[in-house]
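**Q** fold the following for me, if possible:
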Amino acid sequence: MVRHSSTRARTAGKFGSMCKVSFVAIATFALVACQSQSQFQTPSDLLFAPTFSKTRQNLPYTRNTPYDCRTFTGSGWKGIASGTVYDFSDRYQTSQAGCFKTQQQCLAWLSAMRSFIDVPRFIRCNPHTA
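**A** Predicted coordinates:
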């Protein structure tokens, strides 16, 4: 019987510490939610809040950068990305091209473009010589 009561005491101690951790987590979440109350008025505002804007100004442009194909010299890789972007009620077509020295740079740029383009028409890297 002594063993049984000491096991209960250990289990109750573990349960008490778990309750404390849970309470701290819930209190922290509640405080964060109260601080952002001025920004979000209803639960649907929080649920449907945009995580980032997909406007034309936020696309990864290569124009007037070292990756602009108009000024690229030598051999490398040409990345082309085209498709439709949806930004809530706005919908627009985009088409971008960039020239890169390595295939890894080209693929990294295409990966960034994939995060913006919702319906891709084509996305590819091809060997390129300027």
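
**Q** could you use CA atoms for every contact and neighbour count after this?
**A** Will do.

**Q** buried residues of the helix or strand that contains Ile26, list them for me.
**A** If you go by DSSP states H and E, Ile26 is part of helix 2-35. Of all the residues in helix 2-35, not one is buried under the rule 16 or more other Cα atoms under 10 Å.

**Q** after it, next one along is what?
**A** Beyond helix 2-35 in the direction of the C-terminus, DSSP H and E gives the next helix or strand as helix 43-47.

**Q** give me the buried positions along the lengthiest strand in the chain.
**A** The longest strand of the chain (DSSP state E) is strand 75-87. Using 16+ other Cα under 10 Å as the burial criterion, the residues of strand 75-87 that qualify are Gly76, Trp77, Lys78, Gly79, Ile80, Ala81, Ser82, Gly83, Thr84, Val85, Asp87.

**Q** I'd like the structure of this one too, to check against the first:
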Amino acid sequence: MFDFITLAICLQLLANFSTHSAAQPQQSSLFSEFHANYKNQHDNEEPTYSYHYYIDHPESMVHLRHREERHGTRVTGEYGLLEPDGSVRSVHYTVDGDGGFRAVVRTRTAASSAHQLFRLAKQQPTKPVQHAQPVAFVI
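**A** Take a look at the predicted model:
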């Protein structure tokens, strides 16, 4: 029930956001994406769904993404957004049966140190590549 309400609220917000931006005469570079996978599950005892969406609207400074999946009583998801101060907040959450809602919130600022968790197959060059002449003249 909680997941259905969450999905309904998100869809309403997207609808309101689209209506608001359509009412303005100025040209907008709104990019929004929504994918959902709902199969006919009315007879299924183990409800399953997944969805994700991404909104990027520089004029209103709205940059966010959200993903959620459900398999039976277990729901996992994550969402992230760009805060007005330039920091990036990401939330990873899990709901498992009677265990309740558990979330891990991470905020990355300009002063944060990001660690690379994997080794690149090919190392990046230490100096930029410079060509003596342009390859082609483009108008």
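
**Q** overlay them and tell me the TM-score.
**A** For this chain pair, the superposition-based TM-score is 0.29 by TM-score structural alignment, normalised by the length of the first structure; 58 aligned residues with a Cα RMSD of 4.2 Å.

**Q** what helix or strand does Asn126 of the first structure sit in?
**A** strand 119-129.

**Q** which strands or helices does the longest strand of the first structure pack on?
**A** Packing partners of strand 75-87 of the first structure (3 or more Cα pairs under 8 Å, 6 or more residues apart in numbering; DSSP states H and E): strand 90-100, helix 103-116, strand 119-129.

**Q** for Lys20 of the first structure, which of those is the nearest?
**A** Lys20 of the first structure sits nearest to helix 103-116 of all those, at 40.2 Å, using Cα to Cα.

**Q** and the angle from that closest one to strand 90-100?
**A** 180 degrees (axes from the mean of the first three to the mean of the last three Cα atoms, to 10 degrees).

**Q** for the second structure, what spans make up the helices?
**A** With helices called from DSSP state H, the second structure shows them at 2-23.

**Q** which stretches in it count as strands?
**A** 31-37, 48-57, 62-71, 74-82, 88-96, 101-108.

**Q** redo those as a markdown table? Include mean neighbour count and distance to Thr19 of the second structure.
**A** Below are the strands of the second structure laid out as a markdown table (neighbours: other Cα atoms under 10 Å; distance: least, Cα to Cα, whole Å):
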| stretch | mean neighbour count | distance to Thr19 of the second structure |
| --- | --- | --- |
| strand 31-37 | 12 | 13 |
| strand 48-57 | 17 | 14 |
| strand 62-71 | 18 | 15 |
| strand 74-82 | 18 | 21 |
| strand 88-96 | 17 | 27 |
| strand 101-108 | 13 | 31 |
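
**Q** distance to Leu7 of the second structure added to those strands, as CSV?
**A** CSV is the format used below for the strands of the second structure (distance: least, Cα to Cα, whole Å):
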stretch, distance to Leu7 of the second structure
strand 31-37, 11
strand 48-57, 9
strand 62-71, 10
strand 74-82, 12
strand 88-96, 15
strand 101-108, 16
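
**Q** Ser21 of the second structure is nearest to which of those strands?
**A** For Ser21 of the second structure, the closest of the strands of the second structure is strand 48-57, at 9.8 Å, according to Cα to Cα.

**Q** I'd like to know which elements that closest one is packed against.
**A** Right, strand 48-57 of the second structure is packed against strand 31-37, strand 62-71 by 3+ Cα pairs under 8 Å, 6+ apart.
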